[in-house]
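Engineer: Pasting a predicted model and its sequence here:
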Amino acid sequence: MEYRRLGRSGLLVPELSFGAGTFGGRGELFGAWGSTDVTEAREIIDVAIESGMTMFDTANVYSDGASEEVLGEALRGRRDRVLISTKAGLPTGDGPWSAGSGRSHLISAVESALRRLQTDHIDIFQLHAYDAGTPAEEVLSTLDGLVTAGKIRYVGVSNFAGWELMKSLSTADRHGWQRYIVHQVYYSLIGRDYERELMPLGASEGVGAMVWSPLGWGRLTGRIRRGQPLPAGSRLHRTAEMGPPVDDERVYDIVDVLSGVADESGHTVPQVALNWLLRRPTVSSVIVGARNLDRLRQNLGAVGWKLTDDQVARLDKVSATEAPYPHFPYRRQEGFAQLNPPLAG
């Protein structure tokens, strides 16, 4: 397992991280993801740690906090061997103080997460969404205080727009507060919007990407194929339509190329899709989930090898989309391209 810097920080993280959204199993959405209990989680974590996958990502909204509870209990006795990443900010109830990034809510969210996770600190604490109603100064000063108090080590965000992230970074720089070092983003072969604004911003400002849903909400598992029905009993019947809409033909075209590359390389379709992501600029870690040990071991097969340049080029081509203004067509013209060369992987 390769370890990488998380953005422009001193923190080293594994290239694959484990997403604990399958832990707990409460509610319609997370119940469809998985319902791993503490005993099963311990077995999965054993294999993950042994392989070098030593970062575990969760959130307070995953299974109404049960994901954090299961993760904390399963990590008992080996907390010092792992990194814990969690998130807060999305609604956890119906009350007026159940969501957002205000000072009171953030402090309460961190205290609750520490209790559920059975730990005295959170390695990476991320805002799950931008809160337009709370001043950036209040958010960042609160996070800075939590770092000073030793309750969190590093701060980041998830699902921010480019201007929202840049405004936050500028505010932190102006006051000398803790800077966001990570952006947890949706990115995959069928969802490459991250590359337009957020990737160049991350490269410029030292914000690393932790990628969620790298298989496009299950569309790139290899089980969705042109002219074939979904397998009976597959959870894709419930989850494949939850993510951003994608044209069926586009999915089929990408999976066709993935399948060809998989056959050439001796790997599976998901392993190829994950390996492609691991070579993309600014990507520090790709978050993968697993409901059982077999699936975890399959995901671990995405590391330790590299796609050829030709294979990468074919995947790039089939998954490319036309970018909106101001990115296209002007950035492809000679003068614009000279001033804005593509980012290196």
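Structural biologist: Alright, I've got the coordinates.

Engineer: Every contact and neighbour count from this point should use C-alpha atoms.
Structural biologist: Noted.

Engineer: now the helices for the stretch 51-200 of the chain?
Structural biologist: 66-74, 103-117, 136-148, 162-175, 198-205 (DSSP state H, counting those that start in this stretch).

Engineer: So which elements touch the second one?
Structural biologist: The contact analysis (3 or more C-alpha pairs under 8 Å, 6 or more residues apart in numbering; DSSP states H and E) places helix 103-117 against helix 66-74, strand 83-88, helix 136-148.

Engineer: now the angle between strand 83-88 and that helix, please.
Structural biologist: Counting by axes from the mean of the first three to the mean of the last three C-alpha atoms, to 10 degrees, helix 103-117 lies at 140 degrees to strand 83-88.

Engineer: ok, residues contacting helix 103-117?
Structural biologist: With C-alpha atoms under 8 Å, 6 or more residues apart in numbering as the contact definition, helix 103-117 has outside contacts at 60, 65, 68-73, 86, 88-89, 97-100, 120-122, 138-139, 142-143, 146, 151.

Engineer: same check, this time on the first one
Structural biologist: Where contact means C-alpha under 8 Å, 6+ apart, the residues beyond helix 66-74 that reach it are 20-26, 37-39, 41-42, 45, 58-60, 62, 113, 116-119.

Engineer: again, 6 Å this time
Structural biologist: Contact with helix 66-74 is made by 23-24, 38, 42, 116-118, as judged by C-alpha atoms under 6 Å, 6 or more residues apart in numbering.

Engineer: now, among those residues, which is nearest to Q311?
Structural biologist: Using C-alpha to C-alpha, F23 is the member of the contacts of helix 66-74 that lies nearest Q311, at 34.8 Å.

Engineer: sorry, back to before: which of the contacts of helix 103-117 are buried?
Structural biologist: Buried members of the contacts of helix 103-117, scored by 16 or more other C-alpha atoms under 10 Å, are 60, 65, 68-73, 86, 88-89, 99-100, 121-122, 139, 142-143, 146, 151.

Engineer: With distance to W305 added, can I get the helices of the stretch 51-200 of the chain in CSV?
Structural biologist: Below are the helices of the stretch 51-200 of the chain laid out as CSV (distance: least, C-alpha to C-alpha, whole Å):
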stretch, distance to W305
helix 66-74, 30
helix 103-117, 34
helix 136-148, 37
helix 162-175, 32
helix 198-205, 24
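
Engineer: Deepest-packed of those, please.
Structural biologist: Among these, helix 66-74 has the highest mean neighbour count (mean count of other C-alpha atoms under 10 Å), at a mean of 24.

Engineer: A further structure is provided below for comparison with the first:
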Amino acid sequence: MQVSFACTDHGLKAPRTTEPSKQNTASPNTASAARARFRTVALIARSLGSFTHRHHISLKESTGKLTGMKYRNLGKSGLRVSCLGLGTWVTFGGQISDEVAEQIMTIAYENGVNLFDTAEVYSAGKAEIILGNIIKKKCWRRSSLVITTKLYWGGKAETERGLSRKHIIEGLKGSLQRLQLEYVDVVFANRPDNNTPMEEIVRAMTHAINQGMAMYWGTSRWTAMEIMEAYSVARQFNLIPPVCEQAEYHFFQRDKVEVQMPELYHKIGVGVVSWSPLACGIITGKYENGVPESSRAAMKSYQWLKDKIVSEDGRKQQAKLKELRHIAEKLSCTLPQLAVAWCLRNEGVSSVLLGTSNPAQLRENLGAIQVLPKITPHIATEIDKLLGNKPHSKKDYHH
């Protein structure tokens, strides 16, 4: 049996007091008693098992013993999130039944996923309703979940969108009502709002946290400069700064996460929750021979995706994916698993959000955790050569 005790020297020192005479007379007795207590605790610990330090597990990353899921800190906050999260844009976006949505979420939860991301705009609030209903039905402990939502597009009225104090507070209240929750763990400001002063956004987010409606706040699709401005405003007025940025990251979108975000992480502690690791399905290979009628890109609302796929750049991407498939075969994994594991390899990424429309797809993507150790520096270099789009870091420019 192993017992861990947190041992510090605080208990060995006499308590400070404003009266020097009392401090001098109390110190020897207090210190002596504290040392005696410490010796007793140490003896008990040794009799029960080995005496270990409290921080014997690295805070950077730990692994769930039963599921194999890895957990990381959200930026430099203390919040522990699963390295793979479930996004609800596709899953609860009205394209699949509520039963299948529940099945997908259950598979995710049972495999150690604790991060579930949604937004007020997804299916005009329906995604939040479905997510809330599933959590309530499954009776999962609220403390075991990390629920995040995003604000910006709340409705058609002028006051129902943007990042004004009014919409941040009212929008978040609406999200909580649909989710049937008292609070969310992280509320994201989805895209910067040029109509609202930064101070107003940071003050509103601070108010939401102070009122217990959220634990943390973050940004989504903001530039590094905008995130830095929010941090500066927070420090200037003693407000709460953002802890992470939601950013697109995959084989064909690298600059922001690989060049700009590491600097922000080291300077101000802002981490990354990345989305679209399969580039809206492009990396799955299903568009290799055009756009299938049953695919998302064939839908009218996704005309932009279809245009992207059939463009010259899109055809070049498909050619590169054929070559990347050979690397995946060499590692005994699928191309989507390779793509997700490649995103996870970036140390600045706290969690990668998966968007999936069926259980089999989710199970496949969750297998990326087993592929992660296989992406050695040699394999990573091979991928970089094939992609030919490795961004230059600031260090590169100095040489």
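Structural biologist: Noted; the coordinates are in hand. Given the structure is predicted, the values throughout are model-derived calculations rather than measurements.

Engineer: Just put the contacts of helix 66-74 of structure 1 in JSON lines and tack on distance to H267 of structure 1.
Structural biologist: Formatted as JSON lines, the contacts of helix 66-74 of structure 1 follow (distance: C-alpha to C-alpha, whole Å):
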{"residue": "F23", "distance to H267 of structure 1": "27"}
{"residue": "G24", "distance to H267 of structure 1": "31"}
{"residue": "V38", "distance to H267 of structure 1": "31"}
{"residue": "R42", "distance to H267 of structure 1": "27"}
{"residue": "R116", "distance to H267 of structure 1": "38"}
{"residue": "L117", "distance to H267 of structure 1": "35"}
{"residue": "Q118", "distance to H267 of structure 1": "38"}
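
Engineer: Closest to D263 of structure 1 out of the residues you listed?
Structural biologist: Closest to D263 of structure 1, out of all of those and judged by C-alpha to C-alpha, is F23, at 32.5 Å.

Engineer: Contact partners for that closest one?
Structural biologist: By C-alpha under 6 Å, 6+ apart, the neighbours of F23 of structure 1 are 35-36, 67.

Engineer: buried sites along the longest helix seen in structure 1?
Structural biologist: Using DSSP state H, we find that the single longest helix of structure 1 is helix 248-265. By neighbour count with 16+ other C-alpha under 10 Å, helix 248-265 of structure 1 contains the buried residues 251-252, 254-259, 261-262.

Engineer: is it possible to export these to JSON lines including distance to A232 of structure 1?
Structural biologist: Listed next are the buried residues of helix 248-265 of structure 1 as JSON lines, based on distance: C-alpha to C-alpha, whole Å:
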{"residue": "V251", "distance to A232 of structure 1": "20"}
{"residue": "Y252", "distance to A232 of structure 1": "19"}
{"residue": "I254", "distance to A232 of structure 1": "23"}
{"residue": "V255", "distance to A232 of structure 1": "20"}
{"residue": "D256", "distance to A232 of structure 1": "22"}
{"residue": "V257", "distance to A232 of structure 1": "25"}
{"residue": "L258", "distance to A232 of structure 1": "23"}
{"residue": "S259", "distance to A232 of structure 1": "21"}
{"residue": "V261", "distance to A232 of structure 1": "27"}
{"residue": "A262", "distance to A232 of structure 1": "24"}
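
Engineer: what ranges do the strands span in structure 2?
Structural biologist: 3-4, 51-52, 61-63, 70-73, 80-82, 84-87, 115-117, 146-151, 184-190, 214-220, 244-248, 271-275, 349-354 (DSSP state E).

Engineer: got the contact list for the second one?
Structural biologist: With contacts defined as C-alpha under 6 Å, 6+ apart, strand 51-52 of structure 2 is touched by 4, 45.

Engineer: cool, the fourth one as well?
Structural biologist: Taking C-alpha under 6 Å, 6+ apart as the criterion, the residues outside strand 70-73 of structure 2 that touch it are 60-63, 79-83, 350.

Engineer: mind running it again at 7 Å?
Structural biologist: Here strand 70-73 of structure 2 makes contact (C-alpha atoms under 7 Å, 6 or more residues apart in numbering) with 60-64, 79-83, 350.

Engineer: do the same with stretch 314-330 of structure 1
Structural biologist: 189-190, 253-254, 257, 336.

Engineer: same thing with stretch 289-305 of structure 1?
Structural biologist: Against stretch 289-305 of structure 1 from outside (C-alpha under 7 Å, 6+ apart): 1, 18-20, 22, 34, 36, 44, 271-272, 274-275.

Engineer: Would you write a PyMOL line that selects the buried entries of the residues you listed?
Structural biologist: Buried members of the contacts of stretch 289-305 of structure 1, defined by 16+ other C-alpha under 10 Å, are picked up in PyMOL with:
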select buried, resi 18+19+20+22+34+36+44+271+272+274+275
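
Engineer: As a markdown table, the contacts of stretch 289-305 of structure 1 with distance to N299 of structure 1 would be great.
Structural biologist: Output for the contacts of stretch 289-305 of structure 1, formatted as a markdown table (distance: C-alpha to C-alpha, whole Å):
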| residue | distance to N299 of structure 1 |
| --- | --- |
| M1 | 12 |
| F18 | 10 |
| G19 | 12 |
| A20 | 14 |
| T22 | 15 |
| G34 | 16 |
| T36 | 17 |
| I44 | 12 |
| Q271 | 6 |
| V272 | 10 |
| L274 | 8 |
| N275 | 10 |
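
Engineer: P214 of structure 1: which of the contacts of stretch 289-305 of structure 1 is nearest?
Structural biologist: L274 (6.6 Å).

Engineer: And that closest one, what's its match in structure 2?
Structural biologist: When structure 2 is aligned by TM-score structural alignment, L274 of structure 1 is paired with V340.

Engineer: Its match against W275, yeah?
Structural biologist: No - applying C-alpha atoms under 7 Å as the test, V340 of structure 2 and W275 come out as separate, 10.1 Å apart.

Engineer: longest helix anywhere in structure 2?
Structural biologist: Under DSSP H, structure 2 gives helix 20-48 as its longest helix.
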